[in-house]
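>>> Give me coordinates for this.
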Amino acid sequence: MADLSSVERIYIEKPGTSQATAQSTVEKPNLFKNRNFILLWLGQGTSLIGDQFNMIALPWLVLQLTGDSVALGLVLALMGIPRAIFMLVGGALTDRFSQRTVMLASDIGRLVLTAALAGLILYGHVEMWMLYAYALAFGTISGIFLPASSSIVPKLVTRDELQTGNSLVQGTSQLSLFVGPVLAGAVIAFFAAGGAKSAMEGIGLAIAIDALTFVVSVATLWLMKVDAGNTAKNDDIIGSIREGIVFVFGDPTLRALFVVLAAVNFLFVGPFLVGVPVIANDRLVEGAAAFGLLMSAYGGGNLAGILASMSIKPKPSITGYLTMGIIALFGIGIIIVGSITSTWIGCIVMAILGIFNGFLAIMLITMLQKIAPMAMMGRLMSLAMLASTGLVPVSQALSGFLIKYGVGELFAACGLLIIVMAAGMLLLPEIRGIGSKLL
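Just a heads-up that it's a prediction; the model follows:
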């Protein structure tokens, strides 16, 4: 494992004082007194709400202009594909220039794009080719932004505060999924009552609100004072990406964690996104309303799990066992989801599953960030994001095919495979002893 001295604390000792004694005399830092972290949290939290305005308004705009679901799919694909592709480039750029610099440049770019689109809509000059171009450019910049945003917290807080910092950031992200769409839908619906022209004004206003949230994000990033040290020296982007991949596969602990990320997401996300609507439609009398309740319960559970991770911090010596134990329980939960026949019981099951998922997500993110050297942080987080999402389209397509043979059977098979994977991982000494790398 590479030297982690770049992220270790530095203690100032008096002559004759041991490091342990010096550590005990240092006042424990308070996360809420950390100016840089508070600026990040407020700025990105505001921007995340704006993102939800964009996610509601843009599809609605496409449908208002064309009424064509194919055009909507193309816009979303033009945004999603470059976002996935450029995550690796974003990781390399992050390690080259620093997280703050990449985030600031990306948010300025997205501010310009979003403000321009809002202006075109409000003045009645928007056309579909502009939306295709906007989606392509926005997705590309977002792909560069994401690794920087996911790797900046270790730069701002101490190792002891890392899990709490991740919990606050991820919890705010989850909360924005509740608040943002409701506010965006209310704005658009209010204007839509006045007719087609007013509806377009409402969409334009929603996009303009997103642009304003980028102003807040740019301002807070600009005000942050972050040392840009520990940046990579490799100017070759492809070489830098290759260096990150070699580093991950060359470290047994990281390699195992990446396998866990890829396997759990492959075995869960596809069956979940495809199977839960089928269960609601085929088994639950409330139909679409049941689907909404189940997904809300899962989202609420996620938020509860993330918040719980702020106060529940396991000892490093049991971290490997605890992580695989939670993954095994997660597998059991997936099996139970496949047998849901009651909406309210299903909501309880989904909420518990969400709690496991939220807590597990923070644990895995924090472990990766503690193990990774700061100079590799952007690339490792971009690879982790790719491992989490790269196989999801395959998982969804395969689930859509296999679900014809029984939704319960699909969930049972995936849950059992997750349990077996968790048990198998505990046979690896690098997982059982992962706590030694988290100190």
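>>> use CA for all of it now, contacts and neighbours both
OK.
>>> so how many other residues sit close to residue 223?
12 (other Cα atoms under 10 Å).
>>> what number of residues lie near the closest residue in space to it that isn't next to it in sequence?
Nearest residue to residue 223 in three dimensions, chain neighbours excluded: residue 39, at 7.7 Å (Cα to Cα, 6 or more residues apart in numbering). By other Cα under 10 Å, the residues close to residue 39 number 19.
>>> list the contacts for residue 39?
220-221, 223-224 (Cα atoms under 8 Å, 6 or more residues apart in numbering).
>>> next up, for comparison:
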Amino acid sequence: MTDHEATTATTERPVLTGFPVLPERPAHRDRNVLRWLGAYTASMLGDNIYYLALSWAAVQAGTPAQAGLVTALSALPRALLMLGGGVLADRFGPRKVVISSDAVRCVTVLAVAVLLLTASPGLWPLVLLSLVFGTVDAVFMPAVGALPARITGPGQLTRVQGLRGLAIRFAGVVGAPLGGLGVALGGPATAFGLAGLLIAVSVPLLVRVRIADLPGDGRTAGRTPWRDLKDGLSYIRNHRVLAPLVIALALGDLGFVGPLNIGLTLLAEERGWGASGMGWVLAGVGAGAGMAALLLAVRGRLPHAGIVMPVSILTGSAAIAALPHAPDVVAAAGVAVLLGLLTGLSGALCGALLQTQSDPAYLGRVSSVAGIVSLGLAPLGMPLSAAAIGVWGTGPVFAVSAAVCGLGGVLALCVRDLRQVQLPH
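Prediction:
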């Protein structure tokens, strides 16, 4: 299939298996999308509570260094196995994979909750839980990325990305206090139990979500998983829009993650803002990203996405460079709001373009590559940023990070096929 045929295929209206073809409804008024959104929100809430409970339990059971190792362990299987997770999503269908993944996560978390409630087993169950969670995440994340195109029409995918962004922000704001309340009431076991129950809520909701058959589904029949993996990587590499889009996403994330994680902590220490000041700046980033998600959820589509996305990256990179030069914490929080708005907008548009430009048969594998870029490659910038700030200070390192991020926007603007791409109506 040529790139033009693949793009055309993704703009066709999906045919719902066992259901009549219905007019495309706005995503925020589509019960099918709202069921998916409820399931996704419950699962994300459970995730946020789980990570808080895991870190608290690990600190209680071991040394700070051991606790850090336990909480970081899940990143290893997630990075190593995510490409395989994309293959599974395309071979077996994303809903089956998401439901199975959530069921495994639920059972595992509840089992550890019961174990902690009845005994004091030390670190070993937490190590096992972290590894299992990371392994299941490697399968879960690509399948989640492949679902939106199967639950609504292509014209609603930008709105779905906005709704998904709102769910992530809501889970981040509400999940931590809920986890803290669980720990306060009954220790880590109670928090783990609450996380498991919230994840469990997502399973029956997902079972009720109608899934569309898209052109190209079932094309992996008769192939080996290894052949599927190679085909998926080759498909992305040769695609005139997806290949530069993934590279732009990688550069943008690589330049963003370091400064906004470890870099911001060191900046707050350097400027004397303290933990509360750092919290206000992070809150500004979150508020800006939430506004971007709300804008896309309400508006549903932005014209000239191939231009708006890289321009947002470039403007956001300028905000990264400006952050260490803010005269006080109030100004820094204002810059952070702008940064969150622009990066939230570019991230959601990247997600929508990945969905609409991918051949449906490759959506899981495309999502897995994008996930590795964001969750595997980008975090490598954190230790590099920390070491560089120790030598040169925050200003130069934030400027270099901004240049790396901006390079993604420049690349996107220079590639004609990506620059001219439009989201479907």
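>>> Do a quick rundown of the helices in the stretch 51-200 of the second structure.
Under the criterion DSSP state H, counting those that start in this stretch, the stretch 51-200 of the second structure contains helices at 64-72, 75-92, 94-118, 124-146, 148-151, 157-207.
>>> which one of those helices has the most crowded surroundings?
Comparing the helices of the stretch 51-200 of the second structure by mean neighbour count (mean count of other Cα atoms under 10 Å), helix 148-151 ranks first with a mean of 25.
>>> Would you mind getting the average deviation of that helix from the first structure?
In the superposition with the first structure, the average deviation recorded for helix 148-151 of the second structure is 0.7 Å (mean Cα distance after the TM-score superposition for the first structure).
>>> Find me the equivalent region of that helix in the first structure.
Mapping helix 148-151 of the second structure onto the first structure (TM-score structural alignment) gives residues 153-156.
>>> Can you get me the centre-to-centre distance for that stretch and its chain?
In terms of Cα atoms, centre = their mean, to the nearest Å, the centre of stretch 153-156 of the first structure is found 16 Å from the chain centre.
>>> which other residues reach it?
So stretch 153-156 of the first structure is contacted by 7, 36-37, 162, 165-166, 226, 369-370, 374 (Cα under 8 Å, 6+ apart).
>>> In TSV: those, plus distance to residue 128 of the first structure.
Converted to TSV, these look like this (distance: Cα to Cα, whole Å):
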residue	distance to residue 128 of the first structure
7	47
36	40
37	39
162	44
165	41
166	38
226	41
369	41
370	45
374	42
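>>> Now that we have those residues, which of them are buried?
Among these, those buried by neighbour count (16 or more other Cα atoms under 10 Å) are 7, 36-37, 162, 165-166, 369-370, 374.
>>> Closest one of the residues you listed to residue 244 of the first structure?
residue 374 (12.1 Å; Cα to Cα).
>>> Just give me the match in the second structure for the closest one.
Checking TM-score structural alignment: residue 374 of the first structure goes with residue 360.
>>> try residue 41 of the first structure
In the second structure, residue 41 of the first structure lines up with residue 37, judged by TM-score structural alignment.
>>> OK, contacts around its match?
Contacts of residue 37 of the second structure by Cα under 8 Å, 6+ apart are 163-164, 167.
>>> Put together a markdown table for the residues you listed, with distance to residue 110 of the second structure on each row.
A markdown table is the format used below for the contacts of residue 37 of the second structure (distance: Cα to Cα, whole Å):
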| residue | distance to residue 110 of the second structure |
| --- | --- |
| 163 | 29 |
| 164 | 26 |
| 167 | 23 |
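>>> thinking again about what came up before, quick one: what helix or strand has the residue nearest to residue 223 of the first structure in it?
helix 35-66 (DSSP states H and E).
>>> Residue 21 of the first structure now?
Assigned by DSSP H and E, residue 21 of the first structure falls in helix 19-25.
>>> Now do the buried residues in that helix.
Quick answer for helix 19-25 of the first structure (16+ other Cα under 10 Å): residue 23.
>>> Ok, stretch 303-323 of the first structure next?
303-310, 316-317, 319-323.
>>> Pick the one among the residues you listed closest to residue 287 of the first structure.
residue 303 (24.8 Å).
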